[in-house]
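Asker: here are the coordinates; sequence isn't available:
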């Protein structure tokens, strides 16, 4: 394919002239990328993806925008036939990757609010998302199960489009998408994010100067991290191979065969890559490793830095790769801080990082007052990226955002130059980069016959960071079959929420107020193997 905008100078010129300083609306992202990067290759795709072109293995920025345009036209026609009001909600379903990203952008371009749905959701969880957001239309692949009462626009790899249509142009403060996250009340809750919140940071990605970079990623596109990684790469002009599922050996194969210069994953993925033999692969082409969604162990990051290189000189790799970590959450529309570990030197190993432009961080006590240096408090964030609100949950929005500050529930020790992680105050398990709320899993388990009560904890795991474990208080006289309980849980909880280990007890450990002592529950699983045996 032809190329436009090659080389370092164009990116710097764009940055100096302010060409990329405007914040795009969600539906404008692919058109902005197409205008800037044109016929350059944007994505590697699997052969056979494009109908009529079985050997095609790539799609350009201009062609991707045509795909978004075609899908948006289909959505607009469906919305018109349905008589939908302004900015209706549309559920987006399908496997991770390029088509999922195109579907989200197309829904927004057509004047709708996109609601990405994780493909791992159970039917019950998906029903809740659809009912909570009030969607009457979805965009999904033909093979997806039909949802009752929901009209469908089917995804299609079509590059044919009609440019005569004029699209809505919502204000940047309007809600662009609703990303659902686990709720502490037992059901997923929808974080309503604005156009400005989603793209005030990554709009600057268009000024990224290195046009030859190639990224491999296998993140869930329905989650804020996976979505913004793909959208950011699109704006930056970074050619990307987006894998539908994370398979460590296949990821290593892709990194080697493409000679990739970037990889983005969560810490659990890096552990799996190491266990799959990353140290015995040639990964010297990788100049930048990136991670988020959980704290990255310093020793693990250093191993991958040594596997990569800083640059190539005379055809030979020189130095070590960079490691970039971001801290953020869906309620802040993605990243709030960033930390870069340089080769051979990392002065901020346990730091939460440096706040991004427009973001303020402070460490506060329970009353909201800033703690003194050396004290531990809750991380609070303020900036234009704070969520608009939780859908249908005004009380929870009021608790999460106080005086413009987002209370994260994460703990940090206030430092002299930067602040350092000190754990989490919320009762959550971080497993494989996913946030699992114990309350949600406990409520599900309590509805199984014979379960008097349940307590869910995270147990240290070599691969996942933490694995989900559940202690079950059995009703007097009842007998619970473990295999039946597992099958039952599989039908009600997404894969990453399902307990890996179970312990059955006559009574859960409790204090004088009858509150379960989670530290003692966790001791029930100490010394257990990582596979739950």
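Answerer: Thanks, I have the structure now. Since we're looking at a predicted model, the values are computed, not measured.
Asker: can we go C-alpha only for contacts and neighbour counts from here?
Answerer: Fine.
Asker: how far away is residue 394 from residue 192?
Answerer: Remark: distance between residue 394 and residue 192 (C-alpha to C-alpha, to the nearest Å) = 12 Å.
Asker: comparing the two, which residue is more hemmed in?
Answerer: Shown here are residue 394 and residue 192; by other C-alpha atoms under 10 Å, residue 192 has more neighbours (26 against 11).
Asker: what strand or helix carries the more buried one?
Answerer: Secondary-structure assignment from DSSP states H and E places residue 192 in strand 189-194.
Asker: check it against this one:
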């Protein structure tokens, strides 16, 4: 099945239903199909090679979404680029995937012009924003939509459908290639688990360049819901849009959840329409989860665990969240998803028994096809059909627990220290607002635990107090031996704590 199947139904099922809202613009399903097929025709008229890569550097917007689907409809491969990368990083990504077109919005027109000069292989720079001062030689969105609609050229289930670069929190990003089949399978898993409801209004606040943004957007359109597109996450704007458009569901990372519930505008808007909070992307501390329970009593909570190479892997369902007293289960990544297999393995590839800690490996029809131009890395990651996640975890009574990233695990005096365990204890300490833990070199122990903490405004704790708190719950070798106090933790483009940046700070 082609991923464009929902577009073929747009004229017959719910044609007049609202599909997308972005600022002052809104589209019915038939209107959205019309403009997507027009932009696709404009791409086809450029006579690009089959499977050409079309890179989109844009904040969340209607035009970015239209361009994404137009590329697929035309038989090309869209790559929604990381908007927080430097020009140099963007240049490397464009070169890596040998892009034919680069589309930019208002925020990136200067970067786009610099990239066009640096990347001689680009056929065209196209402006999909609102500003009127784009260079005269740049093709505009208004010119694209003058083309006459074209037929679907998207291909078959086994064809490549999109390229999505990993966030690179553990190093250089890799280009993950998905097919029509793998993304369709991911959506089928989500629907089977009731992660997405049909015909719901979803506030699209996660960035489109993240796999969760792509899946949220695609699932909403496939189920004939309505997308309320938020260009960038600003709590006051998000709260206003929830109230204005009766947003029913949103996908957020924990950092977004914290920012939303901590906003001074939180109690100024009617949020009663918000009945479903989807979250994932990084661990969430239980204190924040309980704060969300109290702040949004009408909402069901649903956690998803996955990664760019294959999402979803597991779900923590609403019924587990409802059992508020089951703190242990709330700290898990939930049950393995429908149609997915999980195996926890040691460094030799041997499957471990329940309760034993090892690397989480998974398989399913939703797993990526390959890394772009990296056959050796692909072979290392996917072995005998099993995708190696790089996450350390264990199974217990049907629940999957993630304790760390393999590359984040600290080895101190020959003992493994899982940073998530230490961070959960730190987060429960009164006066600690946010925290992150890394390993730093130590002459005696090889590595020692170093903690970065953000203190609450009303509680300026002595670090000895925090350390004593940790000793009550952790073995001595797990207790942070050194601390840094920060005003805020550095974040990646998708709101995860940037441990690469923290390690640089520790040098």
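Answerer: Sure, I can see it. Please read all numbers here as calculations on a predicted model, not as lab measurements.
Asker: got a TM-score for the pair?
Answerer: Aligned and superposed, the two chains score 0.74 in TM-score terms (TM-score structural alignment, normalised by the length of the second structure); 419 aligned residues with a C-alpha RMSD of 3.4 Å.
Asker: the second structure: matching residues for the strand holding residue 192 of the first structure?
Answerer: Per TM-score structural alignment, the counterpart of strand 189-194 of the first structure in the second structure is residues 174-179.
Asker: cool, stretch 91-104 of the first structure as well?
Answerer: The aligned range for stretch 91-104 of the first structure is 55-68, by TM-score structural alignment.
Asker: and if you look at stretch 406-422 of the first structure?
Answerer: Stretch 406-422 of the first structure maps onto residues 387-403 of the second structure, going by TM-score structural alignment.
Asker: so what touches the matching stretch?
Answerer: The contact list for stretch 387-403 of the second structure (C-alpha atoms under 8 Å, 6 or more residues apart in numbering) reads 307, 314, 329, 331-336, 344, 354-363, 367, 381-382, 404-407, 418-421.
Asker: now, of the residues you listed, which are buried?
Answerer: The neighbour-count test (16 or more other C-alpha atoms under 10 Å) marks 307, 314, 329, 331-336, 344, 357-363, 367, 381-382, 404-406, 418-421 as buried among these.
Asker: please tell me how far the residue nearest the centre of the first structure sits from residue 295 of the first structure.
Answerer: For the first structure, the residue sitting closest to the mean C-alpha position, by C-alpha atoms, centre = their mean, is residue 225 at 2.8 Å. According to C-alpha to C-alpha, residue 225 of the first structure and residue 295 of the first structure sit 14 Å apart.
Asker: now do the SS call for the aligned residue in the second structure for residue 63 of the first structure.
Answerer: Aligning on TM-score structural alignment places residue 63 of the first structure opposite residue 31 in the second structure. The local conformation at residue 31 of the second structure, judged by DSSP: H, G, I helix; E, B strand; the rest coil, is helix.
Asker: could you measure from residue 31 of the second structure over to residue 309 of the second structure?
Answerer: Residue 31 of the second structure sits at a distance of 33 Å from residue 309 of the second structure (criterion: C-alpha to C-alpha).
Asker: sorry, back to before: how about residues contacting the match of stretch 91-104 of the first structure?
Answerer: Residues from elsewhere that reach stretch 55-68 of the second structure, judged by C-alpha under 8 Å, 6+ apart: 20-22, 32, 35-36, 39-40, 78-83, 94, 99-108, 128-129, 207-208, 229-232.
Asker: nearest spatial neighbour of residue 190 of the first structure, chain-adjacent residues omitted?
Answerer: Excluding its sequence neighbours, the residue lying closest to residue 190 of the first structure (C-alpha to C-alpha, 6 or more residues apart in numbering) is residue 180, at 4.2 Å.
Asker: check residue 257 of the second structure too.
Answerer: Sequence neighbours aside, residue 292 is the residue nearest to residue 257 of the second structure in space, at 7.8 Å (criterion: C-alpha to C-alpha, 6+ apart).
Asker: element containing the one you found?
Answerer: Taking DSSP H and E as the definition, residue 292 of the second structure sits inside helix 286-295.
Asker: thank you, goodbye.
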